[in-house]
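> need coordinates for the below:
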Amino acid sequence: MSTRVPAPVTADSNPLRDPDDKRLPRIAGPCSMVMFGVTGDLARKKLMPAIYDLANRGLLPPGFSLVGFARREWADQDFARIVHDSVRAHARTPFREEVWRSLAEGFRFVPGAFDDAEAFELLARTVHALDRERGTGGNHAFYLSIPPDWFAPVCSQLQRSGLSDPRPGTWRRVVIEKPFGHDLGSAQQLNAIVEGVFPADSIFRIDHYLGKETVQNLLALRFANQMFEPVWNSHYVDHVQITMAEDIGIGGRAGYYDTVGAARDVIQNHLLQLLALTAMEAPIAFTADAVRSEKEKVLASVRLLDDLDRSSARGRYSAGWQGDERVRGYLEEDGVDAGSTTETYAAMKVEVHTRRWAGVPFYLRTGKRLGKRVTEIAVVLKRAPHLPFTDTATEELGQNAVVVRVQPDEGVTMRFGSKVPGSQMEVRDVTMDFGYGASFTESSPEAYERLILDVLLGEPPLFPRHEEVESSWRILDPIIEHWRASGTPPEDYVAGTWGPPSADELMRRDGREWRLP
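Now for the predicted structure:
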């Protein structure tokens, strides 16, 4: 049996092209990236492989350099071995020795703790040496793949060592991973700390969902097609469901997850960002300021219902079956306190008080150990005002829907009624499906490829600024506080099902039901 060797990635087949000239790739200029937290899962499984994939696609400059910073007694070659193993295990593009050798020449490692002033002095000397030896031009991005408690000490050390201050004609940028605080007050405090060191346009808050092709395609779907936008409003839309379901548990993340929970972990950032993109008005241009401005207007207009008991639900998975595997309940997971009241499922109903969406409910839900892994946006349309058929002819007919699948199989599905073949008039739901993998020969870049490249290029349309973050906390904080004040634990649901009964009841009160993806 012969093995097909993938063709090298070239500029002609590059899916991350220059938007102004599709024939040209968007190649970053001279620069380096300093990565804090290189021993973590995110760095090993996502960030390092994404950097290699960008190099393999020809999108990084020849002198690009990667500096690792961690409390390890590693030499440069030890760090290179860690990156090599991560790339081999998780890169999406073929491994090419010549690309690897060129990239590895720019690897450096600085040992030290996040509050170690001497280590940051060594880091500053290392960065300056790269400017001389590798031609990085004084342009450096600092990626903080670390717990939020360390953001302030690291930013302080970057400022004290002069690393945050660019020379004229150069740039310094900082990249921050979620969570952006744990409530509105902490988010505002975090923003004050970071903006006290870096200017606002040099701060990139990563929400990796915004780097996914399908999320960006939502804007193309709406604003590049006349067939959708005329019905994308309260005259035709009955309701919107936004779902992020996971079939896995918390794994080894109890220390993090038990202090955060499903609502803070997913709704505050991912799902509210998806809501904003779904409900926003057309921006005047696809620029950072224009897109962000429209998203901010949506988030500012989101309103909770007065009765939070009836418009929200939370749950916690108990032992059950995930496929053919028997799995433990949340309270049985390693590292979880037996008295924990952390939710692993959260659902909420909100309204968007704008002219376009008046009276249209938005339902958001997320959870772990659910029936399958899926993230989707379902825009469900109202029923036709008149059906010239008998009731028996349409008894299996549901509501039309446009479903944007974000993961795992990115694409768009449309559900509509069609006649069943035969001599009788019988109308039944059918689906029309568009899948990225079937429609485009180019491979879809991983979200972190797009986001890292945008950081190096200084192009921020996909990164939320602090106004969006704070608006999201203003929406979520009252629900979190209501759950805390109630004193009742989350409602149990069996692993492998679709959440607690209270979530289904939330929909039934409105005469609706959750979609089964």
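
> switch to C-alpha atoms for all contacts and neighbour counts from now on
Will do.

> gap between the residue nearest the centre of the chain and Gln189?
Taking Cα atoms, centre = their mean, the centroid of the chain lies closest to Tyr209, which sits 2.0 Å from it. Tyr209 sits at a distance of 24 Å from Gln189 (criterion: Cα to Cα, to the nearest Å).

> hmm, back to that, with adjacent residues omitted, what lies nearest to the residue nearest to the centre of the chain?
Excluding its sequence neighbours, the residue lying closest to Tyr209 (Cα to Cα, 6 or more residues apart in numbering) is His270, at 6.4 Å.

> how many neighbours does that neighbour have?
Number of residues near His270 (other Cα atoms under 10 Å) recorded here: 16.

> list the contacts of it.
Asp207, Tyr209, Leu210 (Cα atoms under 8 Å, 6 or more residues apart in numbering).

> how about a cut-off of 10 Å?
Asp207, His208, Tyr209, Leu210, Met244, Arg264 (Cα atoms under 10 Å, 6 or more residues apart in numbering).

> and the two most separated of the residues you listed?
The largest separation in the contacts of His270, counting by Cα to Cα, is between Leu210 and Arg264 at 17.2 Å.

> hang on, the earlier thing: tell me the spacing between the residue nearest to Tyr209 and Gly58.
From His270 to Gly58 the distance is 30 Å (Cα to Cα).

> same thing with Ala91?
For Ala91, the distance to Gly58 - Cα to Cα - is 15 Å.

> more neighbours: those two, which one.
Ala91 (22 against 19).

> how far away is the more buried one from Asp85?
Separation of Ala91 from Asp85 (Cα to Cα): 10 Å.

> I have a second one here; can you model it like the first so I can compare?
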Amino acid sequence: MAGAATTVATPNPLRDDRDSRVPRIAGPCNVVIFGVTGDLSRRKVLPAIYDLANRGLLPPGFSLVGFARRDWSDEDFAQLVHDSVSASSRTPFREEVWQQLKEGLRFVRGTFEDDAAFHKLATTLKDLDRDRGTGGNTAFYLSIPPSDFPIVLEQLSKNGLAKGADAPAGQPDPWRRVVIEKPFGHDLKSAQDLNALVNTVFPERSVFRIDHYLGKETVQNILALRFANQLWDPIWNANYVDHVQITMAEDIGLGGRAGYYDGIGAARDVIQNHLLQLLALTAMEEPVSFQPKQLQIEKIKVLSATKLVEPLDETTAHGQYTAGWQGSEPVVGLLQEEGFDPNSRTETYAAITLAVETRRWAGVPFYLRTGKRLGRRVTEIAIVFKRAPHLPFDQTMTEELGQNALVIRVQPDEGITMRFGSKVPGSSMEVRDVNMDFSYGEAFTEDSPEAYERLILDVLLGVPSLFPVNEEVELSWRILDPALEHWASAGKPDPYEAGGWGPDSADEMLARSGREWRRP
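Modelled structure (predicted):
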């Protein structure tokens, strides 16, 4: 099996003559997961690894090491992986795939302060390199709170785990990479400190910051929609676009999540990472190529040109859900949720107005919003176009006609909708809005991979296209920090009833310019 693992060639990133439609298979490697018993690992990471194996995208010698405090054997760890895969994998369970994956499972018991445990981890990785041909290549997945990063990074450095071992003559140098889950700090200063800390142990090219939204097929389709089609580019600018709305709405509450969410809030949890990345992909210029560096250059340009529109008491809104109805079920407000301080000022809804100060987007407001306990679960990007400069119709003919819009649905029901005016059948001239829909589920027979599948595979391939780099993270905080500081001094968030679409202040924010939020 070790020999089989070493036969997988490492593609040359500068020249790859293979058909790009053929999936690339990861080379020999190990993955070490810190926090492997946590909810994220069990629901997302472990099932994604199995799905990659099931699709034939992991090498035969692939090995997975779990690190946790549990008093477990390798068999106990294998049972956790099996249960997680059975409950949450996207692809069907196949015994032969499971048995191959199981052969590479190892467990190391210990705490992050335990020097002996990290020495055991180093020994375990050396044994896997020898027995399964993993070549010294290892990705360390930090599925742990940011407060634990310093001690884990220190241990990896102290035990020589962050540096590749000496490669045999004629073989490429082994790689070591680190995968970090959000949040990437809680403001600009903490993000800068965190980045500096990580880069003392791993060079920036070896740091992969997971933003699972960037792994979604529909998010990647923004690039195809914009740059593979001549249809959109002539009107993708301030001459034709009135404004852009980027929404991530959730219908769930925060019961049981107080330990993570209280004191963080909706803006830090979603706007700083997910929504600002969606803005960057929507507003960026065409890259020279789709090489990771070129994509990062264009996203950084957009984020560098993006600013909050002032005055912030009129162009931002934050709210907190109160008791109400979610569908047919009564639900409690945030302050009654288990674990939350009855005086908590944590916002569960946040909306901001941004200006992208470039020639393409001058004068076009970008409205970003996110919230819990809203009317339905939906994430979308809506490009709302200006009205026609002249309508040769009586007002009664077009009273039901809105603005043209192109809506990219990220979740659920992934796809794209075009909204435009059409004549109503009949003897009179009456124009109203109609929709033209493209649905991934109907257009393609193959299910889309989960975001974590794509992102984990990119880590193992060393392809950083979908991962924000230091500068993107820090620019995002630079954009958001003034709003956070403003809200901190503005008093309690505005209340909104669960099951609605946010506080009145958010509606007023758009109404001041004669606009209104979409109701997805």
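
> so after superposing, what's the score?
Remark: TM-score between the superposed chains equals 0.96 [TM-score structural alignment, normalised by the length of the first structure]; 499 aligned residues with a Cα RMSD of 1.0 Å.

> before we move on, the earlier item: in strands only, show me the contacts of His270 of the first structure.
Among these, the members falling in strands (DSSP state E) are Met244.

> quick one: stretch 282-292 of the first structure aligns where in the second structure?
Aligned using TM-score structural alignment, stretch 282-292 of the first structure spans residues 286-296 in the second structure.

> do stretch 194-213 of the first structure as well
Counting by TM-score structural alignment, stretch 194-213 of the first structure falls onto residues 198-217 of the second structure.

> buried sites along that stretch?
198-199, 201-202, 204, 206-217 (16 or more other Cα atoms under 10 Å).

> off-centre distance for it?
11 Å (Cα atoms, centre = their mean, to the nearest Å).

> one more: stretch 513-520 of the second structure?
25 Å.

> swap in stretch 114-129 of the second structure?
With Cα atoms, centre = their mean as the basis, stretch 114-129 of the second structure stands 31 Å off its chain's centre.

> what do you get for stretch 136-147 of the first structure?
For stretch 136-147 of the first structure, the distance to the chain centre is 20 Å (Cα atoms, centre = their mean).

> once the structures are aligned, where does that stretch end up in the second structure?
Counting by TM-score structural alignment, stretch 136-147 of the first structure corresponds to 134-145 in the second structure.

> ok, stretch 242-259 of the first structure next?
So stretch 242-259 of the first structure sits over residues 246-263 in the second structure, by TM-score structural alignment.

> quote the end-to-end distance of the matching stretch.
Note: stretch 246-263 of the second structure ends 24 Å apart using Cα to Cα.

> could I get the buried residue list for it?
246-254, 258, 261-263.

> now swap in stretch 59-73 of the second structure and tell me
Buried-residue list, stretch 59-73 of the second structure, by 16+ other Cα under 10 Å: Pro59, Pro60, Gly61, Phe62, Ser63, Leu64, Val65, Gly66, Phe67, Ala68.

> for stretch 160-180 of the first structure, same thing?
Buried, per 16+ other Cα under 10 Å, within stretch 160-180 of the first structure: 161, 163-165, 171-180.

> okay, the residues you listed in TSV with secondary structure and distance to Lys419 of the first structure next?
Output for these, formatted as TSV (DSSP: H, G, I helix; E, B strand; the rest coil; distance: Cα to Cα, whole Å):
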residue	secondary structure	distance to Lys419 of the first structure
Ser161	coil	71
Leu163	coil	67
Ser164	coil	64
Asp165	coil	66
Trp171	coil	61
Arg172	strand	60
Arg173	strand	57
Val174	strand	56
Val175	strand	53
Ile176	strand	52
Glu177	strand	49
Lys178	coil	48
Pro179	coil	49
Phe180	coil	50
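
> doesn't Ala351 of the second structure belong to a strand?
Yes: counting by DSSP: H, G, I helix; E, B strand; the rest coil, Ala351 of the second structure is found in a strand.

> find the nearest non-adjacent residue to it, please.
Distance criterion Cα to Cα, 6+ apart; nearest residue to Ala351 of the second structure, sequence neighbours excluded, is Arg369 at 4.1 Å.

> give me the element the alignment partner in the first structure of the one you found is part of.
Counting by TM-score structural alignment, Arg369 of the second structure corresponds to Arg365 in the first structure. Secondary structure from DSSP states H and E places Arg365 of the first structure in strand 361-367.
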